[in-house]
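In: need coordinates for the below:
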Amino acid sequence: MFVPKLFTCLKNYSKEQFFKDIAAGIIVAIIAFPLSIALAIASGVSPEKGLHTAVIGGFIISFLGGSRVQIGGPTGAFIIIVFGIIEAHGLQGLIIATLIAGIFLIIMGLLKIGSMIKYIPYPITSGFTSGIAITIFSTQITDFFGLKISKVPSEFLPKWISYFNHMNTINYTNLMVGLFSLGIILLWPKVNKKIPGTLIAIIAATVITSVFKLPIDTIGSRFGSISGSLPKLTVPNMDMNMIRSLIFPGITIAVLAAVESLLSAVVADGMVGGKHRSNMELVAQGAANICSALFGGIPVTGAIARTAANIKNGGRTPVAGIVHSVVLLFIMIIFLPYMKLVPMTTLAAILIMVSYNMGEWEVFGRLRRAPKSDAVVFLVTFSLTIFFDLVTAIGVGIVLASFLFMKRMSDVAEVKYILDSNEDVDANEFLAEIKTPEHISLYEISGPFFFGAADKFVNVMREMNFSVKVLIIKMNNVPAMDATAFHSLETLYDLCKKRNTKLILMGLPDQPYNMLKKYGFIDIIGKENICRTINKSIKRANYILEHVDTDEALEEVG
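Out: All right, here's what the predicted structure looks like:
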């Protein structure tokens, strides 16, 4: 359903809810202001670009999105990707990559891929989220401690080696301001939960730094003066070589934006008891990223923390998100020039808290109790995110999870001979009703019959007794089968035909039956040899045994 939630919510919109949405939007804007600046700087761009992203991208996500409470803006998940793109291709490269991501997101939405994002396993999402959190934390050490390092390595291990080698350059004044800022962020919620601790930390640290003229880095000393003017439309110079080199980073941004925004929407649904429109949300995310890029912003997606803050403060419609963007615009115009006085160590403290809140650290405590396959997927994804990159982590994680899932499903699948079983009801009924049971073999396939389990069936086929007159395959407990499984059945039928053994398939569920019908296998084996029930299977088997030497065995029975 491609209808923005805003249009649905406005049908029964009340004055009371309007004032709640305004209040929530204002509070979220205050929260988003320092965060957007900190995330922009950590991503390697100037501070105002984070605000441009939150204003433009956040507005479009609320206006066109499929969630009633989603708040859009820059998030910590993009820091590493954006930093890497800028380092390799510059700001123009980032704009092109973000445009590519926006186009892919719109295509994903139009192709209705939104509902498929839920099939990404939790160990993968928690693994790369926690990995990103560690990576963000590792990028803030220089500013937090005030280390004098001319060029910080981009790789994780060399970066930490560089930190330890330069620990003798710590600026203790810088460190004290950073710890002071971190303390305020941690303790302020006990004083007041409405006003964000990040804002109080910025105000307090800035005042102290300015009044006492402390010798520490500020935004102004790092970036110069900051303009609070509105962003201008920027169309990048593109060529095919640049587009080719940025296709994969663009797709990575698109996938990450889709996963994070839809996870945020799912969390929000649980908090408000609603249901988001996933495909409409992807289209909105795509449009937001395209507009953000054209106005010099960075990638944008649904922000879980800001969305939760919106809900907790009474926001229940996209109007709150729109108000958040408008208020943020006014704050940017009025206060952004003064942000040059903010200490860099305070922004580092904010991002350290972002990384802490972002990571799913409780997963590590549950690893011993978790299935080994899930633990392996989590640890592999987590490690690859830290030591390599997010693209590798997600790709390897999904492939590994897929293989482990297939193994798990193949372990569940079972092929067994059941005619001599004392526990199987169908087998006992056969023994009682079949006139010459020594001329019949009865096998059962249980579980998903797909390429991962087909090997089991092939191994059992080698041991089957083809000297019998009738071979019955019981398939009541086969919920689904694929082309490889069909090929195995086709091979079995050919073997039966060579040995003059009649093949009966019993209890085929709908999906396997429809699949075999499409392949023409039902006509090949004969409809009379596809028996839905135990009674029909007995009747057909007895008929074949009675007419085994006549052509009448090929005719349909009753």
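
In: CA atoms for contacts and neighbours, from now on please.
Out: Will do.

In: just the strands in the chain please.
Out: Along the chain, counting by DSSP state E, strands occupy 72-73, 301-302, 414-417, 440-446, 470-477, 502-506, 530-531.

In: residues in contact with Glu508?
Out: Not Glu; residue 508 is Leu. Lys474, Met475, Asn476, Val478, Ile530, Cys531, Arg532 (C-alpha atoms under 8 Å, 6 or more residues apart in numbering).

In: which of those residues sits closest to Arg222?
Out: Among those, Val478 lies closest to Arg222 (C-alpha to C-alpha), at 64.7 Å.

In: ok, and the closest non-adjacent residue to that closest one?
Out: Excluding its sequence neighbours, the residue lying closest to Val478 (C-alpha to C-alpha, 6 or more residues apart in numbering) is Gly447, at 5.0 Å.

In: residues contacting the one you found?
Out: Gly447 makes contacts with Met409, Val412, Ala413, Glu414, Asn477, Val478, Pro479, as judged by C-alpha under 8 Å, 6+ apart.

In: this one next, for a side-by-side:
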Amino acid sequence: MFKDDRFKGLKKSDLKRDIIAGITVGIVAIPLGMAFAIASGVAPEYGLYTTAIAGFLVALLGGSRYQIAGPTGAFIPILLAIVLEYGYENLLIAGFMAGIMLLLMGIFKLGQLIKYIPRSVTIGFTAGIAVIIFSGQIGDFLGLEGLERKEFFHQNMWEIYKNLNTINGYSILIGLIGLLLLIFIPRLFPRVPVLLVALIIPTILVALFFPNKVATIGSVFGGIPQALPEFQVPQITWDRLIMLIKPAFVIAMLGGIESLLSAVVSDGMTGKRHDSNRELVGQGIANMVTPLFGGIPATGAIARTATNIKSGAVSPFSGIFQSIFVLAAILIFAPFASSIPLAAMAPILMIVAYNMSEYRSFFHILKLKKADSLVLITTFLLTVFVNLTTAVQFGLLLAGIMFIKRMSEVLDVEKVIPFTAKKNGNASTEEFGVACPEIDFYSIDGPLFFGAADRFETIITKSINKRPKVLILRFKNVPFLDVTGAANLESLITDFHNGGGTTIISEANKDVHDMMKKSGLTSLVGEEYFFNKADDAVDYALILIETNKCSICSRSSNSTCQMFKQSKEIEQFHNTH
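Out: Okay, here's the model as predicted:
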């Protein structure tokens, strides 16, 4: 079903480069995997299992050469909310269901649809997620004790305020050291794995100078097992499936967006092109398998994918080698991870939140003070103060309403006065001459759909003051016609015909003409009243009018309309005899 040429033409030297890139990314992924898991309300080893298993499967089955998958910061608020409300085992089921959804999206080739989500929505919820991640690290940074994880932002802020009297100076010192390392090492030593250093140095300082004074992975979570993840099938029931379908859908949508966005970024860095539908299939399978080993939902990680490319990756083997490296690290170094202070993990997530906030884009859209600004701020506030599910739903709904409003305003209906003098034997609509009261000519520009259909009918109905004999509707610049537009058009034409008028349609494109046929408009108007040229439509209209009843022609025996009508009747007589 999907052609895969990502592994073709590889050389030994390419595999060496992939090994180096895989190890480099693995060094970055290990601290992030643990940090994202902890922030999501689960034990740190589950983040490492996700990094290894999802990373392997997406590299093997995905649609990008360079994609690195694993737990990401974007998932933190969703996963934490699911854990708090439903528990860890239900999180695994929701992740499995999201995997099925992603797989189906890829199979049915829906990969292109995700890119139609407005930027104001994605920036809004991304910035909101960044705020939640950043604020969620304040407690560990300050070393606060007795904090209870809550579902809502304001509740967590109140928890921090209530427990400010438990501030731990040692935690603040370690947090500041970690933060300074994260800021300055990339500037001074760009090749040094900054995340690993930002964990190792604070861990050594705590062990040497103030052991047992700050919370560590070991003291809070009991350490990380020095073993491979075990296969386990969650207990799935129908009630659980119904209960979790909404959070699963949010995981799937966010996972799809994040993965394809990461793949697009990698395309821009390398000049290669990814297969979006295959990528969704790979992400779907990864998210179906990972929960069976205790892992949390995964998606394409933009920062790690960029690191993979910058480290010289050539093929998906780099992602496979990254997974092998992470598994080896679990087996060899798991006991040492117990000593990592949580205060050292906090600044890592704070930096992640800062980098993902896209604050420049956020304030740029906000300054526009247009509909997009309203969508942005609505999505942002709902993400922070309610939840991501509600934020995305309302953001998309609001964006859709704004889009429909803008599209309806694009529709333009202009009344044209056909020039009654002949130009080379034909009537012309290019110049305005004497207005013919027996003919009304309207040029429609823009889509005639449900958002604009009523406006279209209202404009023309109001414009027809004295009932003309012929109504010409020019559809040259109408790209499409929907059911509602067709219904309003039918209502207008029926009302006009009941008054004794005739409707002529000119220059409708194939799609619009086909829609008119399917809706019965062609039969209502009459196939003979459809013309490919506006001039021909005007010529035919002049034949249909009764010049003796015209308020202009009846006063002049030599009227242009009469002469044109007579010339056309003579021409038709010669053509039929």
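
In: would you format the strands of structure 1 as a markdown table with distance to Ala258 of structure 1 and mean neighbour count included?
Out: Compiled in a markdown table, these are given as follows (distance: least, C-alpha to C-alpha, whole Å; neighbours: other C-alpha atoms under 10 Å):
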| stretch | distance to Ala258 of structure 1 | mean neighbour count |
| --- | --- | --- |
| strand 72-73 | 12 | 31 |
| strand 301-302 | 8 | 33 |
| strand 414-417 | 38 | 18 |
| strand 440-446 | 37 | 20 |
| strand 470-477 | 36 | 22 |
| strand 502-506 | 44 | 23 |
| strand 530-531 | 45 | 20 |
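
In: with distance to Pro231 of structure 1 added, can I get those strands in a markdown table?
Out: As requested, those are exported to a markdown table (distance: least, C-alpha to C-alpha, whole Å):
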| stretch | distance to Pro231 of structure 1 |
| --- | --- |
| strand 72-73 | 16 |
| strand 301-302 | 19 |
| strand 414-417 | 63 |
| strand 440-446 | 62 |
| strand 470-477 | 62 |
| strand 502-506 | 69 |
| strand 530-531 | 69 |
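
In: roughly how far apart are the residue nearest to Val478 of structure 1 and Phe486 of structure 1?
Out: Between Gly447 of structure 1 and Phe486 of structure 1 the distance is 15 Å, computed by C-alpha to C-alpha, to the nearest Å.

In: before we move on, what about Ile350 of structure 1?
Out: From Ile350 of structure 1 across to Phe486 of structure 1, the span is 57 Å (C-alpha to C-alpha).

In: compare these two (neighbour count), which wins?
Out: Ile350 (26 against 20; other C-alpha atoms under 10 Å).

In: how about the more buried one, what does it touch?
Out: Contacts of Ile350 of structure 1 (C-alpha under 8 Å, 6+ apart): Leu35, Ala38, Leu182, Ile185, Thr198.

In: how about Ile95 of structure 1?
Out: Applying C-alpha under 8 Å, 6+ apart to Ile95 of structure 1 gives the contacts Pro236, Ala293, Leu294, Gly296, Gly297, Ile298.

In: buried only: go through these for me.
Out: With neighbours counted by 16 or more other C-alpha atoms under 10 Å, the contacts of Ile95 of structure 1 contain buried members at Pro236, Ala293, Leu294, Gly296, Gly297, Ile298.

In: burial measure for Phe164 of structure 1, as a count.
Out: For Phe164 of structure 1, the neighbour count with other C-alpha under 10 Å is 10.

In: that one maps to what in structure 2?
Out: With TM-score structural alignment as the criterion, Phe164 of structure 1 lines up with Tyr161 in structure 2.

In: ok, that match to Phe152 of structure 2 distance?
Out: Tyr161 of structure 2 is 15 Å from Phe152 of structure 2, by C-alpha to C-alpha.
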